[in-house]
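> build me a model:
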Amino acid sequence: MRSPPPGRVKILAVSRGALWFRIVGELEAFLVSAGEAVILDGLSEFEFGTRPDMAPTRASPGDPVSPLSVDDRNVCVTAHIEVSGGTDAFLQGAVPAMTHVRADSTAGRAIAWLLGELDAEMNHDLPASRRATQQIVELLFVHVIRVWMTDGMTLPAGWIRLLREPFLLPAARLIHSQPRFPVTVSELARSCGLSRTVFIERFRASAGVPPAAYVFNWKMRLATTLLETTDTPIDQIAHQLGYSSPSSFNVAFKRWVGSTPGKKRKLASRRSATDVQVAAP
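As a prediction, this is how the structure comes out:
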């Protein structure tokens, strides 16, 4: 099968048999056996199947999915990662196009066990099976994150690579763990014991953008999450993010998102209302 770009980070875990995976346009294909997984950044077309030399059939989002059978020889469980607050791109840009988690790795052994549990939940009518399945998939993603954090993994510049750099970790913690704004580049440099010039150079190499741009982007993502998931007044959000006035926050947010904070909140409210109406029956 040839699948269009998923648009979101996607986990494809083989629970039975073995399948080949390849990013369209690349020569290398990966054989993924039972208990192993691949993670896609969601930005590229990909192919998968039982033989790498077969001409692929193009898949479309509306294609029917066959029900799982205990007699199936090759089974692939898929899950997508959807990040709230407009941070999907924040995740996608920080991970490789395709990551192969092998069974003999530390994360691979944990993933193999989780896949066995997932296969059991999907093939037996067990109490609270749906809830258990959700928890298993969340644990799968935790181990995927650990794979990306492992030394030796080649990562594009981005936040995961930044968090993997020990000498930049104090600055990353100041920005992410306990957000307090405004935070200056000089303060971040001091937390790492580096001069301002050296800090900016190393930060840009790991994160892909200068520290000031990174802090601004993170503030806007926090603002988006607060607007979409809470009722916190906009002027209070502006104060939390270190803006001197709601108007200056409005200008910055509109420059980043393309709409005002008020419009962003109204759009999120309409989507939420639609979800409730669809789910009500």
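> contacts and neighbour counts: CA atoms only from here.
OK.
> show me where the protein has its helices.
Taking DSSP state H as the criterion, the chain carries its helices at 88-92, 106-123, 129-149, 159-163, 169-176, 185-191, 196-207, 211-229, 234-240, 246-257, 261-279.
> most tightly surrounded among the ones you listed?
Ranked by mean neighbour count, those are led by helix 159-163 with a mean of 21 (mean count of other Cα atoms under 10 Å).
> next, the structure of the following sequence, for comparison with the previous one:
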Amino acid sequence: MSLQPPDMISELLRGMRLSGVRYRRIEASAPFGVAFGFAPGKAQFHFVSRGPAVLRMRSGARFALNSGDALFIPNGDPHDLLSDDDTTVIPVTEFPSEPICSTVCDIHCEPCPDSDNVVIFSGCMDFELGGMQPLIKAMPEVMMVSRLMSTWPEIHPLLAAMERESMARQVGFAGILARLADVVAALIVRGWVEAGCGKATGWVQVLRDPRLSRAIYAMHQQPGVNWSVGELAKEAGTSRSVFAERFLSATGTTPAKYLSELRMRLAIQYINQENQPIETVALRLGYGSLAAFSRAFKRIVGQSPGALREASQIPQEI
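Got it, this is the predicted structure:
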């Protein structure tokens, strides 16, 4: 067994998906106030094509935004985008909107035709990290792209391209903007992880502990194996008791429960997004029968695999 710790950052990013994305191009003139409600299980992304604006979180945190700023709100926390703190805010869903393409709509918050209006490109999306989903809860309330500028200079041309596309509004600009926003959001997450996850604790210890990383990586690479504590401890290079204690301290759960929940998160991905047959998913994840898989799935997810498949085929509005 190699003593080199596995690349858990690559493993994390391999499982990252921004899906079900709906974008809005918001144009407004001061005074304006746009409220975004709590979106559980989703993330919010904002790019300021032309500022200034203020981001105000319901927690009380406040950020001054200018042209070229981008930010990611990983846990879908409620917030406002406004011209100043005294402005009345209106839910974004109450503004009239006009579709630009299948994934982008245009919102005009009473802009003035003869002034330099504020322009913001916003997205709401399903944010998944595959088997590392618990890490999302450890992320900060707001992740600002400005904190990555010196470390990741490749973000500069991406932001410049977003600003250019948003303002020029040439043919196909909405689709190009959406793709660029996906990349910028992914870079913001990667930058936070590679910078050491800030001051986050708890589950982040898995990324910082090379012994735990080897065991976690083994489960991610082969989720269909019925890993025992002894086998995982061997991967980690520790005794069973030391491994079990470290694992529980870092993740808040046991290896067996972690493996079961990892399998179910992957099962949702395989069924929902990859449209794999349920029987294939059951075998791929180490279950000897479809019945055993269905029981475990319903116990952890709260519904049957068939019900999940049916629900995923119904179009949903964001």
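> can you list the helices of the first structure in TSV and add distance to residue 20 of the first structure?
What follows is those, written out as TSV (distance: least, Cα to Cα, whole Å):
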stretch	distance to residue 20 of the first structure
helix 88-92	22
helix 106-123	17
helix 129-149	19
helix 159-163	27
helix 169-176	37
helix 185-191	45
helix 196-207	32
helix 211-229	36
helix 234-240	47
helix 246-257	39
helix 261-279	36
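> wait, which of those helices is closest to residue 51 of the first structure?
Residue 51 of the first structure sits nearest to helix 106-123 of all the helices of the first structure, at 22.3 Å, using Cα to Cα.
> mean shift between the closest one and the second structure?
Following the fit onto the second structure, the mean deviation recorded for helix 106-123 of the first structure is 2.8 Å by mean Cα distance after the TM-score superposition for the first structure.
> returning to what we had before: of all the helices of the first structure, which lies closest to residue 70 of the first structure?
Of all the helices of the first structure, helix 106-123 sits nearest to residue 70 of the first structure, with 6.9 Å by Cα to Cα.
> helices or strands up against that closest one?
strand 9-16, strand 36-40, helix 129-149 (3 or more Cα pairs under 8 Å, 6 or more residues apart in numbering; DSSP states H and E).
> returning to what we had before: looking at the helices of the first structure, which is closest to residue 9 of the first structure?
Closest to residue 9 of the first structure of these, according to Cα to Cα: helix 88-92, at 6.3 Å.
> and the closest one, what does it pack against?
Secondary-structure packing of helix 88-92 of the first structure (3+ Cα pairs under 8 Å, 6+ apart): strand 9-16.
> what angle sits between the strand it packs on and strand 36-40?
Angle, strand 9-16 of the first structure to strand 36-40, by axes from the mean of the first three to the mean of the last three Cα atoms, to 10 degrees: 160 degrees.
> circling back to that earlier point, can I get the helices and strands packed on helix 106-123 of the first structure in TSV with distance to residue 56 of the first structure?
Shown next, in TSV, are those (distance: least, Cα to Cα, whole Å):
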stretch	distance to residue 56 of the first structure
strand 9-16	18
strand 36-40	18
helix 129-149	28
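> got a list of what the residue of the first structure positioned farthest from its centre touches?
Largest separation from the mean C-alpha position in the first structure: residue 71, at 32.9 Å (Cα atoms, centre = their mean). By Cα atoms under 8 Å, 6 or more residues apart in numbering, no residues touch residue 71 of the first structure.
> and it, how far is that from residue 141 of the first structure?
Per Cα to Cα, to the nearest Å, residue 71 of the first structure is found 27 Å from residue 141 of the first structure.
> residue 135 of the first structure too?
Going from residue 135 of the first structure to residue 141 of the first structure by Cα to Cα gives 10 Å.
> hang on, the earlier thing: between the helices of the first structure, which gets nearest to residue 18 of the first structure?
helix 106-123 (13.1 Å).
> quick check, distance from the closest one to the centre of its chain.
Chain-centre distance of helix 106-123 of the first structure: 20 Å, with Cα atoms, centre = their mean, to the nearest Å.
> check stretch 13-21 of the second structure too.
Mean-position distance between stretch 13-21 of the second structure and its chain equals 7 Å (Cα atoms, centre = their mean).
> in the first structure, which residues correspond to it?
Aligned using TM-score structural alignment, stretch 13-21 of the second structure spans no residues in the first structure.
> and the aligned residue in the first structure for residue 260 of the second structure, what is it in contact with?
Correspondence of residue 260 of the second structure to the first structure, assessed by TM-score structural alignment: residue 216. Residues near residue 216 of the first structure by Cα under 8 Å, 6+ apart: none.
> next one: residue 216 of the first structure from residue 241 of the first structure, what distance?
For residue 216 of the first structure, the distance to residue 241 of the first structure - Cα to Cα - is 10 Å.
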